[in-house]
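S.K.: model the structure of this input:
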Amino acid sequence: MQARIGSAGFADRKVEGDLKTPTGVYSIGGTMYGIQPNPGVRYGYHRVVEDDWWNENPATSGYNTFEHGPNPGGASEALWTFTPQYRYFAVVNYNIPVVSASPPRGSGIFLHVVNPGKATAGCVSLAEQDLLTVLRWLDPASAPRMVLAPRTVLNRY
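M.R.: Below you'll find the model as predicted:
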């Protein structure tokens, strides 16, 4: 499957807003999300509604978490407004739990639907049918991990 990554490539030391995809091995968050109804995933599923945010404001205690309610500020994402990207998505557990750092290490790394012809802001995106295949295949009982890295350094993992 072809995937898109952050417009600035990969980073071993990602920081908030750098448009890079973090290298490493990551688990998948316990809840999958989407603007559309549950496509038949084995994880918990939350259908995104208005006022669902991914908190990307490092000045708040909820940094790098899902929140429902008022805008948490900063670069927080209004999840219900990103289409096609957030029709379906899984959370890549990068910087979860949050590691305090200055500058902040980054937030909101997702596996989501590709926005045709565009790189991501640090996420990994797939064609919708490919993404749905992956999301339905993932089984939380198997504790799946995702390796993010350029091919040239995959031997690190």
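S.K.: please count neighbours and contacts with C-alpha atoms only from this point.
M.R.: OK.
S.K.: quick check, central residue of this protein?
M.R.: Centroid-nearest residue in the chain: Phe110, 1.2 Å away (criterion: Cα atoms, centre = their mean).
S.K.: for that one, which non-adjacent residue is spatially closest?
M.R.: The spatial neighbour of Phe110 that comes closest, neighbours along the chain excluded (Cα to Cα, 6 or more residues apart in numbering), is Val91 at 4.6 Å.
S.K.: burial count for that neighbour?
M.R.: Burial of Val91, expressed as a neighbour count using other Cα atoms under 10 Å, amounts to 22.
S.K.: OK, contacts around it?
M.R.: Going by Cα atoms under 8 Å, 6 or more residues apart in numbering, Val91 touches Ile28, Gly29, Thr31, Met32, Gly108, Ile109, Phe110, Leu111.
S.K.: another sequence for comparison is provided below:
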Amino acid sequence: MWQRIPSGTRQIVAVYGEGENSPDSTLVLYEKQGNSWQENGSWPAHNGKRGWSTHHREGDERTPVGVFTLSDAGGLLDDPGAKLPYTQDEEAFETPYYWDENHWHDFDYVIAINYNRVPGTRPDDPTRPLGQKKGGGIWLHLDHGDGTLGCVSVPGSAMRYLLRTLDPESRPVVVMGDKTNLRA
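M.R.: The predicted structure is shown next:
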């Protein structure tokens, strides 16, 4: 995966899944200082309910494996001091009323993962450059205690930290997948 990281990247959000079919993972933020990478935070996380996919499809409840840029953020709540462009919109990021109460705050804060989306647009922009069948709307968002429909979820403290730390000038990316696919 190192070869897929754009030159000039100085921030990496690494999400390591325990297994190909597991929703459990760890998120680690690395920042380049000089010529070396330093860990700058680690949190428990969740990925897709059915694990990871190297061939993600709409509705498969798996999180796509790969290296993706991070360029846009938003949420229901006011901007907590994000360095990435932030869109606050109470309607666009509201969870459906019929979702379980545990999910009502999932989208208080989100960071769009640039998988099958147009960077530089709102996180909720429905444009899918690779087509609808490849899925989209993959975000970092607040954790609700179990697997997601394809996003990566982390505790609120981690989301606020990432929003205040990820800097467009550092060309942040997320490297994510199960440990086996990440080593390949």
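S.K.: tell me the spacing between the equivalent of the residue nearest to the centre of structure 1 over in structure 2 and Gly145 of structure 2.
M.R.: Aligned by TM-score structural alignment, Phe110 of structure 1 pairs with Trp139 of structure 2. According to Cα to Cα, to the nearest Å, Trp139 of structure 2 stands 16 Å off from Gly145 of structure 2.
S.K.: Lys83 of structure 2 too?
M.R.: Applying Cα to Cα to Lys83 of structure 2 and Gly145 of structure 2 gives a distance of 27 Å.
S.K.: Leu163 of structure 2 now?
M.R.: In this structure, Leu163 of structure 2 and Gly145 of structure 2 are 21 Å apart, going by Cα to Cα.
S.K.: those two: which is more packed in?
M.R.: Neighbours per residue (other Cα under 10 Å) separate Leu163 of structure 2 from Gly145, with Leu163 holding more: 23 against 14.
S.K.: how about that one, secondary structure?
M.R.: helix (DSSP: H, G, I helix; E, B strand; the rest coil).
S.K.: so what's it up against?
M.R.: Ala73, Pro80, Gly81, Ala82, Lys83, Leu84, Ile111.
S.K.: number of residues surrounding the counterpart of His56 of structure 2 in structure 1?
M.R.: Pairing criterion TM-score structural alignment: the partner of His56 of structure 2 within structure 1 is identified as Lys14. Around Lys14 of structure 1 there are 21 other residues, counting by other Cα under 10 Å.
S.K.: pull the distance from stretch 158-175 of structure 2 to the chain's centre.
M.R.: Between the centre of stretch 158-175 of structure 2 and the centre of its host chain there is 10 Å, according to Cα atoms, centre = their mean, to the nearest Å.
S.K.: just tell me the aligned range of it in structure 1.
M.R.: The aligned range for stretch 158-175 of structure 2 in structure 1 is 130-147, by TM-score structural alignment.
S.K.: ok, for the aligned residue in structure 2 for Val25 of structure 1, nearest residue in space, not its chain neighbours?
M.R.: With TM-score structural alignment as the criterion, the equivalent of Val25 of structure 1 in structure 2 is Val67. Computed as Cα to Cα, 6+ apart, the closest residue to Val67 of structure 2 that is not its neighbour in sequence is Val175, at 4.5 Å.
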